[in-house]
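Q: sequence and predicted model, in that order:
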Amino acid sequence: EGEKKPLKPVDAMQCYDCHAQIEDMHADNKHATVNCVHCHDASEHVETASTRRMGERPVTRMDLEACATCHMAQFNSFVHVHHESHPRMEKATPTSRSPMFDKLIAGHGFAFEHAEPRSHAFMLVDHFIVDRAYGGRFQYQDWTKVTDGMGAVRGAWTVLKDMDPETSDQRRFLSQTATAANPVCLNCKTQDHILDWAYMGDEHDAAKWSRTSNVVEFARDLNHPLNCFMCHDPHSAGPRVVRDGLIHAVVDEGLGTYPQDAQKSELITMEKVTFQRGGEDFRSIGLLSMADSNLMCAQCHVEYNCNPGSQLSDGASVGMDDRRANHFFWANVFDYKEAAEKIDFFDFRHATTGAPLPKLQHPEAETFWGSKHERAGVACADCHMPKVKLENGKVYTDHGQRSPRSRIETTCLNCHDYWTADQAEYAIDYIKNYTHGKIVKAEYWLAQMIDLFPVAKRAGVSEDVLNEVRALHYDAHLYWEWWTAENSVGFHNPDDARKSLTLSIDKSKEAIKLLNDAIDAQVASR
């Protein structure tokens, strides 16, 4: 690789002539001394552009190393692989979170593989290789790459290979895989496409990609996980979000930054800033009034729609051309059902019961609302990205997001200084073990109900009764699966976890009683 040429600064005032919104963000803020050429190769652009035409579009750097020039400690912490985590550990295993997951989710692509999370450096790579997404099309070049955090961050395709680069169709390359990926899925893994994606993924003449794009071709165009600019505005260095579904929920729908706390929503606000392309509104970002990692992390750690589905009202299909395929419900487990009914949507039908069901994603943000830690002012970064002091005394935010138990001294003990590290871990295990027990019990009763359903059908139980059971199945599933999709095993909100999981058990038992009574009535009538 040749020696890099020194950057030749451009006159930022010339850029501001066209990019007035950028001037507002850049000129008087922390990054005011960072010249445009640091992130944009604009040499041809400034010569060919005018106020009436774009000219040669500048090449914009999306890689995390653009920021590492100044923020090296943050970058190094991000690419560091936490080897104590459990790589590619399926949730549907006896020792993991959800041992009966496959039966309970039957009929959905997640039954092919649903793994515990690992280091964020791998979030894009792991999406490409998961068995449910691309049919096994994308694989590691070799198994030595599974620990290569730096390679995964520098570019997914430096560690992965395409089994058939000459084609772009979604098909199965390996047995027991699915082809469930779509372009919306990728929006919380990377924003490499931020300049080529219209707001909400709508089709637009200036957009290279949309919700309906060929997902294999889209995937090949993406390289970097969790770009720095997803949370940090590159022009001002201020806090922001870029995930359109979150901006739509908070601003367009008026739900606010904290739907259950009007006062906090007024304190921490989000300003929607829209950029135009060709004189038309094209894309938007959300500028935060103050840094709030709960909101920054909610771009991904949230329950959202990222797939086609069906309408609850009539079963009609909802395709990727419908905005409901890119929707943030921005509701907690107890409000989710009403939010889903509001947009008339469900994800899939269970393979055994035929019940219309939600498929929940990773709802950490909504789970945290109202918890003791959230009420005390704790945010995601306090536990998962603590402040760390370098040898030279400089303090920075560790960007190697992981469980606080791996660094108790700088997380839990910051507040609970009356504990030892062993006591803090003991308290964590106390909460998580209790919740996991409730998850397993909820799974047992859901499985009992599912197994009884075909028995009832064979016995001739009426559709009216079966539909009552399907409605109960929806509730039992929702109140159970929320806690297998959520990645803290209840720690983020132990009270809501217990309430929800016991509700799931109640609903399953109610459904079982309905089925057994109906079966007994059928037998008696003979």
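A: Done, it's in.

Q: all contacts plus neighbour counts: C-alpha atoms, from now on.
A: OK.

Q: in the strand or helix carrying D520, which residues are buried?
A: In this structure, D520 sits in helix 494-525 according to DSSP states H and E. By 16 or more other C-alpha atoms under 10 Å, the buried positions in helix 494-525 come out as 494, 496-498, 500-512, 514-516, 518-519.

Q: and for the closest residue to S371 other than its chain neighbours, the neighbour number?
A: In space, and not counting its chain neighbours, S371 is closest to N493: 5.1 Å by C-alpha to C-alpha, 6 or more residues apart in numbering. Taking other C-alpha atoms under 10 Å as the criterion, the count of residues near N493 is 21.

Q: residues in contact with N493?
A: By C-alpha atoms under 8 Å, 6 or more residues apart in numbering, the residues touching N493 are T367, F368, W369, G370, S371, K372.

Q: from those, which single one is nearest Q170?
A: Q170 lies nearest to T367 out of these, by C-alpha to C-alpha, at 34.2 Å.

Q: list the contacts for the closest one?
A: Residues touching T367, when contacts are defined by C-alpha under 8 Å, 6+ apart, comprise N332, V333, E486, H492, N493, D496.

Q: correct me if wrong, but the fourth one is in a strand.
A: No. Counting by DSSP: H, G, I helix; E, B strand; the rest coil, H492 is not found in a strand; it is coil.

Q: from K264, how far out is the nearest residue to it once chain neighbours are set aside?
A: In space, and not counting its chain neighbours, H492 is closest to F368: 5.2 Å by C-alpha to C-alpha, 6+ apart. The spacing between F368 and K264, counted by C-alpha to C-alpha, to the nearest Å, is 14 Å.

Q: those two: which has the busier surroundings?
A: Set side by side, F368 and K264 give different neighbour counts by other C-alpha under 10 Å, the larger being at F368 (23 against 13).

Q: residues contacting that one?
A: Under the contact definition (C-alpha under 8 Å, 6+ apart), the residues listed for F368 are E374, H492, N493.

Q: and what of T397?
A: T397 sits in contact with Q74, M385, P386, K387, V388, where contact means C-alpha under 8 Å, 6+ apart.

Q: this is the comparison structure:
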Amino acid sequence: MNWGKTARSEKSLLTGPSPNPAWDKLMAPHGFTKEHNVPRSHVFALLDQLLVDRSFGGRFAYKDGWRGLTKNGDLKLWDVIDDKYPGQDHKPFKPGTAAAANPVCLSCKTQDHILDWAYMGDPVPGAKWSRTSKVNEMAKDMSHSLNCFFCHDPHSSKPRVVRDGLIQALTRPEKDTLWHKDAKATKIDVKDMGVRGYTRKIAMLGRADSKLMCAQCHVEYNCNPGVDPTNGQPIGMSDQRTNHFPMTDVWNITKHYDNLKFRDFRHATTGALLWKAQHPDVETFWNSTHDKAGVECKDCHMPKVTDPKTKKTYTSHWQTSPRNYLKETCLRCHSKWNETQAKYVMDSTNAHIQGKMRKAEYWLVQLVDRFSEANGLGLDEAVLKDARRKHDEAHAHWEWWTAANGAAFHNTDQAKESLNRSMVLAQEGLKILDDAIKAKRAGPAKAAMAVTR
């Protein structure tokens, strides 16, 4: 356990990427308003997924209470936590919680079910678990977070990926992903592993490409039910769209989901159908300054380090911020810098983008509040529809950056341009509503003046 790392934290703290009170207003009534955690180390991913307030409604808890936080990462999951409501259905058990977890959520945290899960999680004969399984029962069958075989073939140790949503994205006929458009993209060899009577797939990589390895989880992906924006009908877990990787950038994400006919939730105040991002880290990094220079995820987050006792050099699998070993990361290329200068650049870019996020939130809050004013005035539905579309687009250009990890440094220029775009779109939505409200209120006033004459 590294006690120097940041403690378990919440993104909606005042100092977080998505602080309240704006967060809950802009995301209402989505489950992420219940708890929006900052990720801890990978070894805690499954544990934290089971404990977070939005996922299992308070079902799972540390056996030792909050003292469980002192457990090392080599813990045995079910020695540390237990089910406080065994035998009961998946639902919220405690106030202020949600039961938003589903089987696809778990696939990002663990692959303990890899042999019991058909391709895309389709419910087929013989597969023990699927997208439609009872997630509380499936969770009890999982024990390990971020298995080695996510990225390494267990027989040869050669590089591979196993997440079905990613494999589907890289092989879909549209060829519309960032990978397809990259002339230097690593080649893949997809293999059907369906020896158990149903289709299972893995993809062997032409080289150890950490962008693709990390893209198994550190990407935006659908992992929940949603709504078809063309007809307002619900989309359930039986629909394959609930396990989908867009693998596109912030400029194309709204269009992608338009074509997919998918939105995550309807906003409580505006009625707009909106998107909830996951963690589009790889997509943000793709085509960035560092990416174009040939830097990969592993160069900054998994550098070569030397054991001080044995003097052996190995690839670190701590997978943490380069701030924690600047000599092995930033200073390898920026040789004229020292550690203080490297941190200065990181802190400066982060502060700049956090400032842009607060401004984008301000204008989105103004737009939501104006909807509150407009809702009781009987405005024309066409006007509200136009304003909702602006809300949808402005929201996407803000929400992308609340969900992305390290976005300020991964692609500073893109983050700045996108957040500025969010502000402009929110302001355009405001003008649509303000003009309509002004005209609506002017109508009765003119009528009253005509009567007095």
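A: Good, I have the coordinates. Not measured: the values here are computed from a predicted model.

Q: and the TM-score between them?
A: Aligned and superposed, the two chains score 0.95 in TM-score terms (TM-score structural alignment, normalised by the length of structure 2); 440 aligned residues with a C-alpha RMSD of 1.4 Å.

Q: if we can go back for a sec, how about the residue nearest to H492 of structure 1, what's its match in structure 2?
A: For F368 of structure 1, the equivalent position in structure 2 is taken to be F285, counting by TM-score structural alignment.

Q: for its match, give its distance to V365 of structure 2.
A: From F285 of structure 2 over to V365 of structure 2 the distance is 28 Å, taken as C-alpha to C-alpha.

Q: can you tell me what N214 of structure 1 aligns to in structure 2?
A: Using TM-score structural alignment as the criterion, the counterpart of N214 of structure 1 in structure 2 is K134.

Q: list the contacts of that match.
A: Counting by C-alpha under 8 Å, 6+ apart, K134 of structure 2 makes contact with H90, N102, P103.

Q: next, count neighbours for the first one.
A: Spelled out, that is H90 of structure 2. By the other C-alpha under 10 Å criterion, the neighbourhood of H90 of structure 2 contains 20 residues.

Q: for it, helix, strand, or coil?
A: Following three-state DSSP, we place H90 of structure 2 in the coil state.

Q: tell me the spacing between the match of N214 of structure 1 and V104 of structure 2.
A: Separation of K134 of structure 2 from V104 of structure 2 (C-alpha to C-alpha) stands at 11 Å.

Q: need the max-distance pair from the contacts of T397 of structure 1.
A: Distances among those were taken as C-alpha to C-alpha; the most separated pair is Q74 and P386, at 11.4 Å.

Q: what do the two both touch?
A: T397, D398.

Q: of the two, which one has the most company?
A: Applying other C-alpha under 10 Å to Q74 of structure 1 and P386 shows that P386 carries more neighbours, namely 20 against 16.

Q: thinking the more buried one is in contact with T410, fair?
A: Yes. Taking C-alpha atoms under 8 Å as the contact criterion, P386 of structure 1 and T410 are neighbours in contact, 6.4 Å apart.

Q: just give me the match in structure 1 for V365 of structure 2.
A: For V365 of structure 2, the aligned position in structure 1 is A447, judged by TM-score structural alignment.

Q: brain fart, A268 of structure 2
A: Under the alignment (TM-score structural alignment), A268 of structure 2 maps onto A351.

Q: got it, and H334 of structure 2?
A: Under TM-score structural alignment, H334 of structure 2 pairs with H416 in structure 1.

Q: and what of E393 of structure 2?
A: Counting by TM-score structural alignment, E393 of structure 2 corresponds to D475 in structure 1.

Q: also N2 of structure 2?
A: With TM-score structural alignment as the criterion, the equivalent of N2 of structure 2 in structure 1 is V81.

Q: likewise for S210 of structure 2?
A: Checking with TM-score structural alignment, S210 of structure 2 has S293 as its match.

Q: in JSON lines: the contacts of K134 of structure 2, plus distance to G165 of structure 2.
A: Converted to JSON lines, the contacts of K134 of structure 2 look like this (distance: C-alpha to C-alpha, whole Å):
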{"residue": "H90", "distance to G165 of structure 2": "25"}
{"residue": "N102", "distance to G165 of structure 2": "15"}
{"residue": "P103", "distance to G165 of structure 2": "13"}
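
Q: that's a helix at H82 of structure 1, yeah?
A: No. With three-state DSSP as the criterion, H82 of structure 1 is assigned coil and is not in a helix.

Q: what is the burial count for it?
A: Residues within reach of H82 of structure 1, counting by other C-alpha under 10 Å, total 20.

Q: now it. Nearest residue, chain neighbours left out?
A: In space, H82 of structure 1 comes closest to S119 once its chain neighbours are excluded; the distance is 6.3 Å by C-alpha to C-alpha, 6+ apart.

Q: ok, the one you found touching Q401?
A: Yes. Applying C-alpha under 8 Å, one finds S119 of structure 1 in contact with Q401, separated by 7.0 Å.

Q: tell me the one of the contacts of T367 of structure 1 nearest Q139 of structure 1?
A: Minimum separation from Q139 of structure 1 among those (C-alpha to C-alpha) is found for E486, which lies at 26.7 Å.

Q: and whatever residue of structure 2 lines up with the closest one, how far is that from V38 of structure 2?
A: Matched across to structure 2, E486 of structure 1 falls on A404, judged by TM-score structural alignment. Distance of A404 of structure 2 to V38 of structure 2, given as C-alpha to C-alpha: 11 Å.
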